[in-house]
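> My questions concern the predicted model and sequence given below.
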Amino acid sequence: MSKPKVLISRRWPAAVETKLQQLFDTTLNSDDRPLSADEFRAALQNYDAVCPSVCDALPAEVLNVANKRCRILGNFGVGYNHIDIAAAREQGLVVTNTPGVLTESTADIAMTLLLMTARRGAEGDRLVRSGQWRGWCPTHMMSSDVTGATLGLIGFGRIAQAMARKAHHGFGMKILYVKPSPADPEIVADLQAVRCETVEELLPQCDFVSLHCPGGADTRHLIDERRLNLMKPSAHLINTARGDVVDSKALIRALREKRIAGAGLDVYEGEPHLDPGFLELENAALLPHLGSATIATRTAMGEKVLANLQAFFAGQAVPDRVV
């Protein structure tokens, strides 16, 4: 019996690509070039499985292509708001993701950004590289303390809890969180975490606010002009969740006008085409979507996709099915 035909939209860790080629009739993206909408339409017509990444937009007008052969979208990533889930469901497409394996690496990046924006790390690096640093002096580049500060988490899933552990046990930070229902009592007790009923209740109390909620229509511009104005002038915003959770224009204005002290961002609206206003800001620490970018994590993500495909084509229950 012939092997299922599988298309991988971007390069994956070599070890996973090798396994895919052993198990399936696999087409790799050798030059790692983003595929166009027309190329995805053709892939849906010619492959049994298409494996997009979180940077690949799959709206209804792509998924609704005629003469579809594809039966499963094996998404390389936890987030799947780049896929029109309603259209996928209507088309009978199975959609899977890769939860659980990128928790610690993404929480590490969130803490990295917190430290970078608090201590002006990116700004200091630019200063040294520019050759303009004139040496130490008592009032140069003073910044914000992290130890003992208050961290507010919007969303309290696995990644937020991992960040909270690092912040509380490593830096003695006080933890506040917003979640529709109270978290596990053991976790709350370990972190001495306090639940806020609303985002509006949380924001004014925090020195740092970190976003850990899914993207999509329900959370688009969750952090907008009004909510940014509730933050302390000394506070910092961290986003490793999804770019569209933050109103970019409003955040740029708040940073430019010093209504908040700083921001650390790993994700952006419309990435990789971020708003150029961010590039003009000294008080913004910017990373290129590195949350899960460790060798071990990205390999584990690929293994998750592989397991989902194997289960699907064997007629078994798919472990990480979202549709």
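Good, I have the coordinates.

> C-alpha only now, for contacts and for neighbours.
Noted.

> Identify the residue spatially nearest to residue 38, adjacent ones excluded.
residue 62 (7.7 Å; CA to CA, 6 or more residues apart in numbering).

> The one you found contacts residue 43, correct?
No - applying CA atoms under 8 Å as the test, residue 62 and residue 43 come out as separate, 10.3 Å apart.

> how about the helices in this protein?
Here the chain has its helices, by DSSP state H, at 14-23, 37-46, 60-63, 85-90, 103-118, 121-130, 158-171, 185-191, 199-202, 225-228, 248-256, 295-313.

> Neighbour count for residue 62 and residue 43, which is higher?
Looking at residue 62 and residue 43 with other CA atoms under 10 Å, you find the greater number of neighbours at residue 43, namely 23 against 19.

> Identify the residues contacting that one.
Applying CA atoms under 8 Å, 6 or more residues apart in numbering to residue 43 gives the contacts 7, 50, 70.

> Name the nearest of the residues you listed relative to residue 240.
Sorting the contacts of residue 43 by distance to residue 240 puts residue 50 at the head of the list, at 25.9 Å, by CA to CA.

> For that closest one, give me its contacts.
With contacts defined as CA under 8 Å, 6+ apart, the neighbours of residue 50 are 6-9, 43-44, 70, 72-74.

> switch the cut-off to 7 Å
Applying CA atoms under 7 Å, 6 or more residues apart in numbering, we find residue 50 in contact with 6-8, 43-44, 70, 72-74.

> Write the PyMOL selection for whichever of these are buried.
Buried residues within these, by 16 or more other CA atoms under 10 Å, are selected in PyMOL with:
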select buried, resi 6+7+8+43+44+70+72+73+74
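
> for comparison:
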Amino acid sequence: MPVKKPLVIVTRKLPEAIETRMMELFNTKLNPDDHPLSQAELIEAVKTADVLVPTVTDRIDGRILAHANPNLRLIANFGTGVDHIDLAAARQRGITVTNTPGVLTEDTADMTIALILATSRRLAEGERVIRTSEWGGWSPTWMLGRRIWGKRLGIIGMGRIGTAVARRARAFGMSIHYHNRNRVSEDIEHELEATYWESLDQMMARMDILSVNCPHTPATYHLLSARRLKLLQKHSILVNTARGEVIDENALTRMLVGGEIAGAGLDVFEHEPAVNPKLVALDNVVLLPHMGSATIEGRLDMGEKVIINIKTFADGHRPPDRVLEGLL
């Protein structure tokens, strides 16, 4: 007798190849017009799904999960970060949560370096000048940026992505410094010639470039507070490809407006998709619409991990990418 396929509800449009394979393997309900689901729609989804496949745009909190039907036993997140899912509420209801670690490391590290370059060398500002036909020709003192060779790069969060950023930064001649919950191995420190700072405050006060590469958790919310941001030097730039909530965005905006730091490259924002209008008006800021992981290869790899997690779980085995509360 054929085994009943689990009902899998996917909250956003995924790559066509992934959706097709999911339709073959599971009883799958897709979101063809890719609209972000409302709270009411998410409640309806958890009322019927055996497996929910959300993304970062879906806030799966306790109020949503309170409506979950008894057969909902897996939330297979399409993405690495799970700060939008109430892990404690899921655990209380016996729901396993999985994510897609590792597959976005190189893409996000590439984007981090791109933002470091773009902010230091004023690339976005220069591109806007061309598009607005304001360029009057080359001048030896116009549109001067800063060299990144020889600069000190401070990395907050030396996990997979932070380490990948450090390897790239070494090729650009930067000196690697890092702050992490745990010190990395001696082999990695030796390879990267990396300096570990137990004190984030002490590291920040000495860096030319600061890169945020840690996850958003209750412990890292506003890790870069108004007080800490004041530690940065006036010539420093700040790059964030992790989560907007790690930085006090209002405090950062005030410092940028006041010229207290040189610039920022931001791919994520505290209140996405809303962006502070004062940030948008600044020339010394490079703003991107949360596209650090947006490569064709990365999205396909994410989808394949989701499928493996669902298939493994449906077959009665432990999925490979379980998220354990407290270990993020």
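Yep, that arrived. Predicted model, so just to flag it, every value in this text is computed and none were measured.

> circling back to that earlier point, nearest to residue 137 of the first structure among the helices of the first structure would be which one?
Each of the helices of the first structure was checked against residue 137 of the first structure via CA to CA, and the shortest separation belongs to helix 121-130, namely 13.7 Å.

> ok, how many other residues are close to the aligned residue in the first structure for residue 59 of the second structure?
Using TM-score structural alignment, the partner of residue 59 of the second structure in the first structure is residue 57. The number of residues packed near residue 57 of the first structure is 18, by other CA under 10 Å.

> Disregarding residues adjacent in the polypeptide, which is nearest to residue 57 of the first structure?
Using CA to CA, 6+ apart and skipping residues adjacent in sequence, the residue nearest residue 57 of the first structure is residue 82, 5.0 Å away.

> likewise residue 149 of the second structure?
Closest residue to residue 149 of the second structure in three dimensions, ignoring its sequence neighbours and counting by CA to CA, 6+ apart: residue 173, at 4.7 Å.

> Against residue 98 of the second structure, how distant is that neighbour?
Counting by CA to CA, to the nearest Å, the gap between residue 173 of the second structure and residue 98 of the second structure amounts to 37 Å.

> Likewise for residue 70 of the second structure?
With the distance defined as CA to CA, residue 70 of the second structure ends up 18 Å from residue 98 of the second structure.

> Could you count how many residues lie near the residue nearest to residue 257 of the second structure when sequence neighbours are not counted?
Leaving aside its chain neighbours, residue 257 of the second structure sits nearest to residue 282 (7.3 Å; criterion: CA to CA, 6+ apart). Neighbouring residues of residue 282 of the second structure were enumerated by other CA under 10 Å; the total is 16.

> again, but for residue 135 of the first structure
Each residue near residue 135 of the first structure was counted by other CA under 10 Å, and the total is 7.

> now do residue 27 of the second structure
There are 17 residues near residue 27 of the second structure, going by other CA under 10 Å.

> Which one's more surrounded, residue 173 and residue 98 of the second structure?
Taking other CA under 10 Å, residue 173 of the second structure and residue 98 do not tie; residue 98 has more neighbours (25 against 13).

> can you pull the contacts of the residue nearest the centre of the first structure?
Taking CA atoms, centre = their mean as the criterion, residue 241 is the residue nearest the geometric centre of the first structure, at 3.8 Å. Contacts for residue 241 of the first structure (CA under 7 Å, 6+ apart) come out as 211-214, 267.

> any idea how far it lies from residue 66 of the first structure?
For residue 241 of the first structure, the distance to residue 66 of the first structure equals 34 Å [CA to CA].

> Could you do residue 265 of the first structure as well?
For residue 265 of the first structure, the distance to residue 66 of the first structure (CA to CA) stands at 39 Å.

> correct me, but the residue nearest to residue 149 of the second structure touches residue 150?
Yes - when contacts are counted by CA atoms under 7 Å, residue 173 of the second structure is listed as touching residue 150 (5.4 Å).

> And residue 260 of the second structure? What does it align with in the first structure?
Correspondence of residue 260 of the second structure to the first structure, assessed by TM-score structural alignment: residue 259.

> Now that match. Nearest residue, chain neighbours left out?
Closest residue to residue 259 of the first structure in three dimensions, ignoring its sequence neighbours and counting by CA to CA, 6+ apart: residue 233, at 5.0 Å.
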